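1. Build the 3D model from these lines:
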Amino acid sequence: TARRNLELTETLRNKEKKGSLLWVLDHTKTSMGKRMLKSFLEQPLVNPAKIIDRLDAVEQLTMKPVELGELKEILSGVYDLERLMTRVMYKTATPRDLKSLSLTALKLPDIKELLKSFDSKLLNNCNNKISTLEAISNLVENAIVDEPPVNVKDGNVIKDGFNEQLDGLRNIISGGKGIIDDIAEREREKTGIKNLKIGYNRVFGYYIEVTRSYYDLVPDNYIRKQTLANCERFITDELKVAENTILGASDKIVTLEQEIFAEIRDFAATQLRLVQETATAVAQIDVLCSFATAAVNNNYTKPEIAIDGIIDIKNGRHPVVELMQKDEVFVPNDTYLDLTSNRMAVITGPNMSGKSTYMRQVALITLMAQIGCFVPADYAKISVVDQIFTRIGASDDLTAGQSTFMVEMSEVADIVKHATKNSLVILDEVGRGTSTFDGISIARAVSEYISTNRSMGCKTLFATHYHELISLEKELDGVRNFSVAVKRQGDSIKFLRKIVPGGVDESYGIEVAKLAGLPNKIINRAKELLEQLEAENKKARIAAQQIESDQISFDKISDSIVTDRLRKTNIDEMTDSELRDFVKDLLRYV
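-> Predicted coordinates:
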């Protein structure tokens, strides 16, 4: 749910890469790097030391732009080692696959040489794990032609000079034309048939062709094979022997090339562990270069990694929205959460004001830090969280027989069951799918549970329209109110997108409806109805207060009797038994 809601690899609406965090961070040059980047996003690190190692590597890459550019250029010519080796192991690799494997191996020494200019622990580890795969590249470069065919059965895969037997067979083929030409010349001289020629087709093989005008010169040893309109085709024993020699050599060449290729492929399979380690290290280099490129292009900052439970972000930005937003400048916001007095931020404000964007950006900045990437902020101190939970929006799941509200409650139930003190929880509008009083009650109960439960008490951002939750700040430790600043301009409003301390008790729902394009007739009628409802609500409150003041309070009467009797009694003059009887008598009024 969190991966989907935070749009890590695809957007919620269109299921597209553009508009996701992956789209922002993906500057990888290899297929291996793309797969690893996606796995990093879906499975962030929770070990602070490993996170710091990644961040240090990215920092060094950003500080050496020339080397970074050279690495990216080399990586752009690296083939998918993982997929190539899969085909090698399943014996489905083609000559071009082995050539791609070799061409990639030839680039590895340059990558290793460039990595020597960095002293990052992670970059050095990657360099140590990269093998130059010389055994593979030497064999393939010596054995396979520079531009091999797709299929080994097509022939011309193995280079001349690699195998003596293959070279001998090829000499027979190359000399075959001379053999046929010699036979044709001798037959012309023997028979006196000047236009005698030797041809070939797949059905009859080699044949001697004689036109009608020379039929009387055809010798007896010619065996008729085919009669055409103006010529006859013949074969001879000598021609048949030559044919068998030439065609036999062709078949043997195809078979021998397949055998040699299989041996090369099988040798490559013995290098599986080396290739796998190299592929993983190269993919990691690709991802780190991608992070460095994103950091430089988008003005990201290296976050501090902590374990004290504090998330402190100065001028944080949403990494996706700031790039997608073309018409206006993105408004940055600060965030401070801890495990004591700032555990829960209750955020109020109208729809479309930026509450969801703000909460998502906090989650994304935290996640980016934990995958080892720089973050969109002026400063960020991120304490490692063990899990990120989100409850943002909901839709019917008709196939499972669940309504919007049921889906919402299922997500909330999952959060309260599995979140820990070290988790980060994002809650957006809990309790909206039911009646107002039910919704307020659920939202408040969830807030109280998360904030006060000993096993939870986790860092939480809670956006809500229920203004009744503002009172939680005074009633619960660790809860703080925030709101989105709004500027009124006559009957309209302008969202300032700035998160400020303090709650708001206005929803601006009608103003937002107006911004959405509802006709003025509906807007004006909605204002009239709102005024009526507010007036009726005010009258009801006044009436209730009046009834309460007019009613006789039996509690007050009892309190008055007890007080009056206590004033009139001197307990110092009473015996113990009298005092006990007096207290028993007073208890009747309590």
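2. all contacts plus neighbour counts: C-alpha atoms, from now on.
-> Fine.
3. Please, where are all the helices along the stretch 451-590 of the chain?
-> Using DSSP state H, counting those that start in this stretch, the helices of the stretch 451-590 of the chain run over 472-475, 509-515, 520-550, 554-568, 576-587.
4. and if you look at the stretch 301-450 of the chain?
-> Counting by DSSP H, counting those that start in this stretch, the helices of the stretch 301-450 of the chain are 321-324, 355-370, 404-418, 436-452.
5. Please work out which of those helices is packed deepest.
-> helix 355-370 (a mean of 24; mean count of other C-alpha atoms under 10 Å).
6. Distance from the chain centre to that one, please.
-> Distance, stretch centre to chain centre, for helix 355-370: 15 Å (C-alpha atoms, centre = their mean, to the nearest Å).
7. Please name every helix or strand in contact with that helix.
-> When contacts are defined as 3 or more C-alpha pairs under 8 Å, 6 or more residues apart in numbering; DSSP states H and E, helix 355-370 packs onto strand 311-316, strand 424-428, strand 459-464.
8. right, so the ones you listed: which one is the most enclosed?
-> Mean neighbour count (mean count of other C-alpha under 10 Å) peaks for strand 459-464 among the helices and strands packed on helix 355-370, with a mean of 26.
9. what's it in contact with?
-> Here strand 459-464 makes contact (C-alpha atoms under 8 Å, 6 or more residues apart in numbering) with 337-339, 342-349, 355-356, 359, 421-430.
10. Any buried residues in stretch 101-119, and which?
-> For stretch 101-119, burial by neighbour count (16 or more other C-alpha atoms under 10 Å) applies to 101-106, 108-109, 111-112, 115.
11. TSV for the residues you listed, including secondary structure and distance to Arg444?
-> Converted to TSV, those look like this (DSSP: H, G, I helix; E, B strand; the rest coil; distance: C-alpha to C-alpha, whole Å):
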residue	secondary structure	distance to Arg444
Leu101	helix	60
Ser102	helix	63
Leu103	helix	63
Thr104	helix	59
Ala105	helix	61
Leu106	helix	63
Leu108	helix	59
Pro109	helix	61
Ile111	helix	57
Lys112	helix	58
Leu115	helix	55
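12. Let's see this one next, to set against the first:
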Amino acid sequence: HLFEALLGTVAAHHPTLARTADALAALDALAALAEVAHRRGYVRPAITRAPTLTIRAGRHPVVEAVAGGGFVPNDTRLDPETEQLLVITGPNMGGKSTYLRQVALITLLAQTGSFVPAAEAEIGLVDRIFTRVGASDNLVGGESTFMVEMRETANILSELTPRSLVVLDEIGRGTSTFDGISIAWAVAEHLHDALERPRTLFATHYHELTALGAEKPRVRNLSVAVAEWKGEIVFLRQIVPGPAPRSYGVEVARLAGVPEPVVARARALLAGLETGQGPVGRGPEPAAAQLSLFSADEERIRRELAGIDPERLTPLEALAVLARLVEMARG
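-> The predicted model follows:
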């Protein structure tokens, strides 16, 4: 009887208790956001109806917290009139995916009413954030990684709006090289030419796509800066204007612990491919002719120059671009 009486009393006050619980939950969430913002130096973003996105010294909230310091901030600017689609190239482990995710997270945090991890941010209202990041399959549904990727890409292309933010990472990597390049190129062109002009971040290892910067007026090339020192590569984590000079895949494989004979063989094969001679054989017999997947050095330099906007370069960025051009010219 006592328990039934207690239930009756609680039930009589249920509307008040429910409202109190909702208020406490909201207060708890707001207090948590405020505490994180204060502790980690977040700033209040400006929200605008213009379909633009500007972030100065943005940071990834999770990576920054886990790393415990030393996170390299980066700027972002998206504008459907001038800088609608950013093509981002650079090596694995360089920070491309982190950069993509931090832009999406900063946008999402801003629209939840939170402060954001940046020195300054002006976020144009976004009605949906589309992401195609990472690789996964659907074994139960009988779908390969590539099929899942294509289904997600198809959904993005069919649901675009003028206020969409699109984040694509390595489109087309799950199939052959020529198929992958063709699909990635066509997707990038569609996003650029669509009437909706969605703000887009497009990370890729297909350096051929950097030619879009010279062909499409609202495409801009960015890359992750890398320094070479005594035969080693150093990831600077800084996003700079212009395409990456090369992918550094063999160097990353060596850093990952791939045996040195395998790395040496990969370098030899890469040298053959870059000169248009196909794979380099181990014996004296000549290698079979093969269509080159890579442009000549002059074409690479031309693409690099075509993707640069000198009006937007800072002195430091100009030096980084010049260093890359010198390295490319020296071969």
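13. TM-score, when you put one on top of the other?
-> After superposition, the two chains reach a TM-score of 0.81 (TM-score structural alignment, normalised by the length of structure 2), with 282 aligned residues with a C-alpha RMSD of 1.8 Å.
14. related to what we said a few turns ago, which of the helices of the stretch 301-450 of structure 1 sits closest to Ala535 of structure 1?
-> Among these, helix 436-452 comes nearest to Ala535 of structure 1, with 18.9 Å by C-alpha to C-alpha.
15. Measure the mean distance from that closest one to structure 2 post-superposition.
-> With mean C-alpha distance after the TM-score superposition for structure 1, helix 436-452 of structure 1 departs from structure 2 by a mean of 0.6 Å once superposed.
16. So what touches that helix?
-> With C-alpha under 8 Å, 6+ apart, helix 436-452 of structure 1 has contacts from 343-344, 416, 430-433, 456-458, 466, 468-469, 476-479.
17. Straight-line length of stretch 428-447 of structure 1, end to end?
-> Stretch 428-447 of structure 1 has an end-to-end distance of 12 Å (criterion: C-alpha to C-alpha, to the nearest Å).
18. whereabouts in structure 1 does stretch 298-307 of structure 2 align?
-> Counting by TM-score structural alignment, stretch 298-307 of structure 2 falls onto no part of structure 1.
19. still on that earlier bit, got a markdown table for the helices of the stretch 301-450 of structure 1, with distance to Ala2 of structure 1 too?
-> As requested, the helices of the stretch 301-450 of structure 1 are exported to a markdown table (distance: least, C-alpha to C-alpha, whole Å):
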| stretch | distance to Ala2 of structure 1 |
| --- | --- |
| helix 321-324 | 18 |
| helix 355-370 | 10 |
| helix 404-418 | 10 |
| helix 436-452 | 18 |
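20. I'd like to know how many residues surround Glu277 of structure 1.
-> For Glu277 of structure 1, the count of nearby residues is 17 (other C-alpha atoms under 10 Å).
21. What's it aligned with over in structure 2?
-> Matched by TM-score structural alignment, Glu277 of structure 1 corresponds to Arg19 in structure 2.
22. Check Ile499 of structure 1 too.
-> Counting by TM-score structural alignment, Ile499 of structure 1 lines up with Ile239 in structure 2.
23. If you tally nearby residues, what's the number for its match?
-> Residue neighbour count, defined by other C-alpha under 10 Å, stands at 24 for Ile239 of structure 2.
24. I'd guessed it sits against Ala225; true?
-> Yes. With contact defined as C-alpha atoms under 8 Å, Ile239 of structure 2 and Ala225 form a contacting pair (6.2 Å).
25. Quick one: residues contacting Leu33 of structure 2.
-> Listed by C-alpha under 8 Å, 6+ apart, the contact set of Leu33 of structure 2 reads 114-115.
26. residue in structure 1 matching it?
-> Counting by TM-score structural alignment, Leu33 of structure 2 corresponds to Phe291 in structure 1.
27. tell me which element that match falls in.
-> If you go by DSSP states H and E, Phe291 of structure 1 is part of helix 272-298.
28. once aligned to structure 2, how far is that helix on average?
-> Helix 272-298 of structure 1, aligned to structure 2 and superposed, deviates on average by 1.2 Å (mean C-alpha distance after the TM-score superposition for structure 1).
29. Name the residues of the longest helix belonging to structure 1 that are buried.
-> The residue-count maximum for a helix in structure 1 (DSSP state H) belongs to helix 237-270. Within helix 237-270 of structure 1, the residues scored as buried using 16+ other C-alpha under 10 Å are 239, 242-243, 246, 249-250, 253-258, 260-262, 264-265, 268-269.
30. what's the distance between that helix and the middle of its chain?
-> Centre-to-centre, helix 237-270 of structure 1 and its host chain are 48 Å apart (C-alpha atoms, centre = their mean).
31. And stretch 33-51 of structure 2, by the same measure?
-> 21 Å.
32. Between the two ends of it, how far is it?
-> Using C-alpha to C-alpha, one end of stretch 33-51 of structure 2 lies 26 Å from the other.
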